[in-house]
Structure formats: structure tokens, C-alpha cells
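Asker: Pasting a predicted model and its sequence here:
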Amino acid sequence: MSAQLSPPFNRYKHNVNICELDEDSLICVFQYLSLEDLGRLICVCKRFYRVINIHVYSKRSAYLLRTGHQRYRFSHVPGRDLHSDFSYRKRIRLFENWRYGRYNEKQFFYHQMLYFSQILLERRWLYMTHRGQLRAHERLVNNERVLNGKASWILGKSRDYDINWMEKNGDLFFAGRTDGSCFVYNCDSGFYRKQQLTEEPITSVDFDAKLFVCTTKSKSTSFWTGFNDINDVMLEKKQQLNEGYQTIKLSPSGANQLAAGKYSDREKKALKLIDVERSLTSTLNSPTRAVYQVMWKDSNTILTGNFDTTFRVIDTRTAQDESVWTDPYDASVYCFDYDGAYSVLCGMKYNFRVNLYDLRIPKRCIQMYFSSKKHSHYSPVYSIAADCSQLFLVTDHDLRVLNFDANNKEKKDYTYDLVNCLY
């Protein structure tokens, strides 16, 4: 005789309304909902609004690529966000725009003659070289205008020798020109000093506190000590190495090391590490023929953009490549921008293209951005800078701004091609 099963015990005498759930239960339910559903629920009541914002939106957006709000950031990578008050939900929306290629494009400073500029981005300002001039343009909160086309101040004249590279630390600029001269400029006090450092074109410069470094493409790298004299800076040569580089960068931990990349090395030993105090040069085991830009991720890690179509992360403690990303279309990396967390944007050699990489995801390109082909079909991206909502890139003939926080954005998603065709 088979046993009869009793009906399941019902502990509730009535159906439970979602509003009667405790906070922990609400969090468990809400974490499975889509962004659209959460947007509707947040309007139901103040309790839902608080739970979703504090426990759902904040956790989802904390470690997002480009738009995350982690507490920890490297001090040598300053914040650039024009809008520092983005809500958690807004950050998720912005991330989706970066991820799926939704943005509006603006064009500034068109010039018919082919040459490229260097740019530096801050929270309120975009600094841009224009031939022999250094210009400061104010960034605008207005999403339609983005940038003030009229410079707030201009240093130098257009007929001066071109500025090849510039760096800014606090209020102080240090820049090198094609005639081998440099200048130091304080944008707060207004003092300006020009000094001849070498007879060769300066390809890259850097400075930290009282140490100033400049290099030429093939002949020399010189170290200078800066002495303050009544709001002025006098540079006195400290030492010189008889080897030149395309790009250099002082380490963020006391500037005791200099990462340097050669323009060409047949033996694929283009990346060097220089001990500043002892003037000793060592070769890092990152096999590449040319390094176009180098940057420190932290005191032990170097980032490089290379001629051989790769972006690399190198650990100086082991002198080995930690990770390598290769461009799917075999184009050189002319420049890159690091946000201090996980995101790297690489300016490529052809077609106005920018690649987005996530340092947590090895070997994969997350997304590509193609600026419109105005005036040229093949321009490289020569200089690049971005915050969490805007991307600035320099082409042969102008400056382009891709705004990911704008209305009526056109979707340009290349994820399908990357995942299904190239990998």
C-alpha cells in the first residue's frame, strides 16, 4: 500500500507583497534585474530608491571600465573628469556607451597643412600645442559645445619652432622644441624661460621636482637640475648619456628610474631602464623594434605602445612582459592614454582608429572607435586623452572629440567583428 503524501506546509496565510520584504531580501531580488527594470523600480518609493542606489547601482558601477568610482587611484595619474558628480546609474549608462560605441563627434581647429599636435587634459582645461604655440582651451559643461574654441591664453608664436613634447606638473610646464631648445612656464605666476639644451631636435621631455630630463632621437639624453630664483627656473646640466630615445618617462616613486624607448632597434631591444643616480642602463626583456610611447602604471610596472602593433605591460622586477595585446588589424600603436585603473585607450596608425583595452582581460580588444573620415582617409591618431565621458584625439588636420554623454548618439559597435571574425 503506497503512502499518501501530505500537501506542502504553507507558512504564509496570504501572498507576500514585495514592499514587505526586508532590505537584504530586496537586494537579492534587485541584483538580478536589468537596468531598465531598476529605473522603473527606483521611482516606486523612497525605500526602493535608497536600496537600489546604495546596494545595487553603487556595486555595479564601482569597477566598471572607464566609469568606475574606485577609491584607489595612482597619485601620478590625476583625475580629469569634468563632471565629478555623476550618479551611479549615470556611470553605468556611460559605460554602456563606451562598451557599445555610442557617441557624438565634434571637430575643432581644422588646418589644411599636415602636422600634428600634443594634448594634455585636465578637469577644466585642454592644453594643446599648435606649431610653436602652447594654447589653453577651457572645457565646457555644455554637451553640445564641449570645448571653447577660443584659447584662454597662448604662449609663443606660430612661426616658432614646433613643440615636439610637453609635460605638466602642478602649474609648471616643461616642453622641448625641434631646434633643441626648451622652455619652462608657470601658468599661475606667468614666468617663462627659454633655454638651449642641445643642437638636435628634442623628441621627449619629463620632469619631477628639481630633476628635468630631455632626449633626442639618436644622440643623447641629458639630465638637468632646476634651481628656483625669484619665481624663475634655471636649468643646470647634471649628467648626459650618449644615447637618444623616442620617448622617456620618470618613475613616480622618487624619479629614481627612467623608462626609455628607442625609435629603432634591429635587435628588438628598444625598451631600456635607466638608473638615474648611477647612470646605468639595462635592457628589459620586451622584444620590440621600436617604442613610440612609454608610461608608468605604478612604481614597478611600465606600459608601452609599440611599432610591432602591440601594447605591452612590463614588470621591472622580473624585466619581463606581464601581458601583451596585439592589434587585430596589424597597425602600430602611436600613442595611448591610461586612466589609473583598468582602462587603456590606444591611438592607432591608420584610419583615425582608437582601441579600448581592459587590463583585467588579456589579449582582447574591448571596442574600437573610428572617427569620421573628414579631409583624410588614413590619418593616424598622434595624441590622445580622455576622461569618463569624453575622448580627445589628434589627427593630421584637426582635433576630434568623441562625446559619450550626449543625446541622439549613433551606435557604432565593432564587438561582433572582434569576437566572431578576428579571434
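Answerer: Sure thing, it's come through.
Asker: C-alpha only now, for contacts and for neighbours.
Answerer: OK.
Asker: Would you map the helices across the protein?
Answerer: 23-30, 35-41, 46-51, 58-61, 88-100, 415-417 (DSSP state H).
Asker: Reformat the ones you listed as a markdown table; add distance to residue 312.
Answerer: Shown next, in a markdown table, are the helices of the chain (distance: least, CA to CA, whole Å):
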| stretch | distance to residue 312 |
| --- | --- |
| helix 23-30 | 39 |
| helix 35-41 | 35 |
| helix 46-51 | 41 |
| helix 58-61 | 27 |
| helix 88-100 | 22 |
| helix 415-417 | 22 |
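Asker: Give me the spatial nearest neighbour of residue 271, chain neighbours excluded.
Answerer: residue 261 (4.6 Å; CA to CA, 6 or more residues apart in numbering).
Asker: correction: residue 282
Answerer: residue 273 (5.3 Å).
Asker: go on, residue 203?
Answerer: Per CA to CA, 6+ apart, closest to residue 203 is residue 216, 5.1 Å.
Asker: I'd like the distance between the residue most central in space within the chain and residue 347.
Answerer: Centroid check for the chain by CA atoms, centre = their mean gives residue 337 as the closest residue, at 2.5 Å. Distance from residue 337 to residue 347, counting by CA to CA, to the nearest Å: 8 Å.
Asker: Comparison target, given below:
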Amino acid sequence: MKLLLMDLHDDILYEIISYLDVASIGRLSCACRKIYRLCQEDVVWRRIARRLVNIGKDDTSSRIRCLPIKERCRISLNWINGRCRDKCLMKFGINLLPWLQLEDQHLFLTFGADICCYKLRPNGEIPRSPRALCVGHQDDVCRFVKKGPNLVSGGRDGAVISWHVRTGRIRHIYHGHTGDVNCVDLKQDLILSGSRDQTVKLWSKDSGVCHYTVHAQDRVWAVKFNPWDSSFISGTASYFQITPLRLWDIQTGKLRQVIGRSYRKGAGILDAHFESPHCLLSCGYDTYIRIWDIRHNHNTSVLQFEEPDDSAIYCIQTDGKNLIASGSSRYGVVRLWDKRMTKCMQTFYVGSHISSPVYSLKFNSTQMYVALANCLRRLDFRSR
């Protein structure tokens, strides 16, 4: 007796279909109504989603969580194939050093000495007027970080300020740095700040007391708490041939370990992120994105990706799995990297005829926001 494909149980057919690529599923769905119905089920697309990037399973946005898994896979393929719409959302009029943070349906953006909060519209656009405006720095804001109801910023005036997000009012001002505060981070009741004055300071958010000062012996460009551990990392400029990436103990402020040995002079760290308790990503003037496992070999990175144009990498973001987005120092170049590939997956020249560095970028499952010197742009990957 011959056994036909259609005689198999639906569960077996689901399993078979889920091993096909997207193009093959599209052709197979034209066979008959039953196969078409099976090809639309989430159980088929969940297995396919594991092979894609930025699928958005952990996205906090309710608009993205409600998307069917098949639609998420379609959008993910747009990321992989570079299909998107590039649109300018805002022109600044003057050249700035903007910094972004994207949280749910709110976009936070520095504008000189101010921090603006915009509530995003369903189509990803931003309103003309910000919802909240944080005004208090005497000079440009270099970096800020928002976690929950708390926002902390550092500026070129040497001040670190904590804000009430909803009202935009100042909660506390922390004085102590004698140079530009290039980076800040926040963890529960602790604030971390790094400055051009070659120091890293740990503050109490509520009392404003400085617990201790770490002398980094070089200009500090990046600081980041380990969310799962009692440690933090600092990234410095590497002007004085001191290894720029170092891990410190939160409790004592003492050096735990030096990460990496092969940095050349001036190849400093500009941005860094913890992906897990032991996985660290870094980028900077050495033109590489490096992935470190701080449990084992501290001298050599686990993976590294080289910028093809030999440009400094100003900022990076990851989806927590396989996708990394990076912003280059020249021509508004944004690159997408897949950890499973050795070469760049996609390159976008954000805004034609713009030679600005990409100072900051943030993305969710459907859109990426890119801050250049004179404008804010959006790449929308939902287009068909």
C-alpha cells in the first residue's frame, strides 16, 4: 500500500515543513488548501525563527509582542536582506554629539545640554514637541542612561545629574569630576561615572555620597555595570599604553583583571555591553567589535569582527542572541553583523551625502533609530 504525503498526521507534516526554508514553504503552500493551512501555523515558524536574527521574542513593546510569529519572521528576513526605508525624522540645524535610548514606545534623545523624551507614534514617527524635557546641564550632555523611573546623565560641565523622568525635574546633582563626564551607568542605588579627568567614581544615587574614586590613569570613555555580578568595566582611551578594558570590583574598587593585551596606542574603547554574566562586547578606535568571555582567556577575544573600511566604531547594540549593529565614524555607515558569520551581513549608508559619524543607534524588532551629527534618522524594516 502506498503512503501519500497527505496521509500523514498533521503533527508529522508540521515537523517536515518546519525544516524547509522560507522560499520552499511559499512554494509548498500553493499545493492545496490543507498544506496552505498547515504552512500558516505558528508551530512551523517557531523552528524557522531560531535560525533568524532579531526575532523579538523578548521585546517589551506590546505592539511587537502581539505580532504573529510568521510576521516576525518576515521582518527578520528584511533585516537579513537589508530591506528597509530610510527616513529623516528630525534635523538639528547645528552639529551635535547626540545620544539615544529606546524604551518601549519612548525615545530619549540628547539635544545639546537638554534631554528630550518623545512618545513614538504607532508608525514609528516622533511628535514635534517632546513629552518631557530635562534641563539642567551647563554644557552638552555626553551620555545618559535610563532604567525604570530613573535617568542619570553626565555632561561636559563635569556634573552628574539624576532626574525624575516623568516631570523632567532634577533629583540630585553629583559634583566631583574636574573634566567632561563621558559616560555613566546605573544599577539600583549606585551610579557609575567616568570622566576625561582619568577617574571613575561610584556614587550613592539617593544620598549623593561618592563611595570611592578609581584612578584609571587614562581618559575614560565607557563604564558599564555587570547586571549579574558585583563588578564593572571601564574603557579608556589607551593614550598612555595602558590596556583600555579593565574589570573592577564594586565593593572595593580594586582591579580584578585586565581584559585583552593586543591594543595599539590610541586604540581606546568607546562602547561596551554585557550580554550575559560572562560575555562582554566592546568596540572603539581599534576598528574591531570584540566578544570576550571573562571566565577564561583574558588576553584573547572569543570572536572579533573587523570594520571593512578601517574606521572607528562609535557604538554597538545587540539583540542578545546573534545580531550586532554597529555605527561607524565615517559617512553615516551602519553595519549589521551575525555572530555565526565572519563577514558583515548588511551595510547601510544612512542618509545619502552625509559624512557624519554614527554617534548612537538603538533598535527594536522592527525599526532602528540612528543619531548623526545634524539629524535623527529611522530605518523601518516593516516594509514589504
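Answerer: Received it, and whenever you're ready, just let me know what you need. Keep in mind that what you see is a predicted model, and the values were worked out from it rather than measured.
Asker: what's the neighbour count on the residue nearest to residue 282 of structure 1?
Answerer: If you count neighbours by other CA atoms under 10 Å, residue 273 of structure 1 ends up with 21.
Asker: That one maps to what in structure 2?
Answerer: Taking TM-score structural alignment, the alignment pairs residue 273 of structure 1 with residue 247 from structure 2.
Asker: Its match and residue 233 touch, don't they?
Answerer: Yes. Using CA atoms under 8 Å, residue 247 of structure 2 is in contact with residue 233, at 4.5 Å.
Asker: What lines up with residue 153 of structure 1 in structure 2?
Answerer: By TM-score structural alignment, residue 153 of structure 1 lines up with residue 132.
Asker: In contact with the nearest residue to that match once chain neighbours are set aside, which residues are there?
Answerer: Leaving out its chain neighbours, the residue that sits closest to residue 132 of structure 2 by CA to CA, 6+ apart is residue 117, at 5.1 Å. Neighbour list for residue 117 of structure 2: 106, 107, 108, 109, 130, 131, 132, 133 [criterion: CA atoms under 8 Å, 6 or more residues apart in numbering].
Asker: I'd like those as a markdown table, with distance to residue 378 of structure 2 and neighbour count appended.
Answerer: Formatted as a markdown table, the contacts of residue 117 of structure 2 follow (distance: CA to CA, whole Å; neighbours: other CA atoms under 10 Å):
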| residue | distance to residue 378 of structure 2 | neighbour count |
| --- | --- | --- |
| 106 | 14 | 15 |
| 107 | 12 | 19 |
| 108 | 14 | 22 |
| 109 | 13 | 23 |
| 130 | 17 | 15 |
| 131 | 19 | 16 |
| 132 | 21 | 17 |
| 133 | 21 | 21 |
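Asker: Return the member of these nearest to residue 82 of structure 2.
Answerer: Proximity of these to residue 82 of structure 2 (CA to CA) peaks at residue 107, which lies at 23.3 Å.
Asker: Not counting sequence-adjacent ones, nearest residue to the residue mapped onto that closest one from structure 1?
Answerer: In structure 1, the residue paired with residue 107 of structure 2 according to TM-score structural alignment is residue 126. Sequence neighbours aside, residue 137 is the residue nearest to residue 126 of structure 1 in space, at 5.2 Å (criterion: CA to CA, 6+ apart).
Asker: residue in structure 2 matching the one you found?
Answerer: Match for residue 137 of structure 1 (TM-score structural alignment): residue 118.
Asker: From what I see, its match and residue 130 are in contact.
Answerer: Yes. Counting by CA under 8 Å, residue 118 of structure 2 touches residue 130, with 4.8 Å between them.
Asker: Against residue 209 of structure 2, how distant is the alignment partner in structure 2 of residue 197 of structure 1?
Answerer: Aligned by TM-score structural alignment, residue 197 of structure 1 pairs with residue 176 of structure 2. Applying CA to CA, the value for residue 176 of structure 2 to residue 209 of structure 2 is 10 Å.
Asker: Tell me the spacing between the residue nearest to residue 126 of structure 1 and residue 162 of structure 1.
Answerer: Distance, residue 137 of structure 1 to residue 162 of structure 1, using CA to CA: 19 Å.
Asker: more crowded one of those two?
Answerer: residue 162 (22 against 19).
Asker: Am I right that residue 217 of structure 1 is in contact with residue 260?
Answerer: No. Under the criterion of CA under 8 Å, residue 217 of structure 1 is not in contact with residue 260, lying 11.1 Å apart.
Asker: quick one on the thing from earlier: TSV for the helices of structure 1, including mean neighbour count and distance to residue 248 of structure 1?
Answerer: Shown next, in TSV, are those (neighbours: other CA atoms under 10 Å; distance: least, CA to CA, whole Å):
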stretch	mean neighbour count	distance to residue 248 of structure 1
helix 23-30	14	49
helix 35-41	13	44
helix 46-51	14	48
helix 58-61	18	34
helix 88-100	21	30
helix 415-417	12	34
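Asker: Among those, which comes closest to residue 170 of structure 1?
Answerer: Judging the helices of structure 1 by CA to CA, what sits closest to residue 170 of structure 1 is helix 88-100, at 28.1 Å.
Asker: corresponding residues in structure 2 for that closest one?
Answerer: Counting by TM-score structural alignment, helix 88-100 of structure 1 corresponds to residues 69-81.
Asker: what's the matching residue for residue 241 of structure 1 over in structure 2?
Answerer: Under TM-score structural alignment, residue 241 of structure 1 pairs with residue 214 in structure 2.
Asker: neighbours of that match, just the number please.
Answerer: Residue 214 of structure 2: 16 neighbours (other CA under 10 Å).
Asker: how distant is stretch 44-63 of structure 2 from the center of its chain?
Answerer: Computed by CA atoms, centre = their mean, to the nearest Å, the chain-centroid distance of stretch 44-63 of structure 2 equals 17 Å.
Asker: do the same with stretch 27-36 of structure 2
Answerer: The answer for stretch 27-36 of structure 2 is 40 Å, by CA atoms, centre = their mean.
Asker: Pull the residues that contact it.
Answerer: With CA under 8 Å, 6+ apart, stretch 27-36 of structure 2 has contacts from 37, 39.
Asker: end-to-end on that stretch?
Answerer: 10 Å.
Asker: which residues in the stretch 51-200 of structure 2 form strands?
Answerer: 85-91, 100-103, 106-111, 114-119, 132-135, 141-147, 150-155, 160-164, 169-174, 181-187, 190-195, 199-204 (DSSP state E, counting those that start in this stretch).
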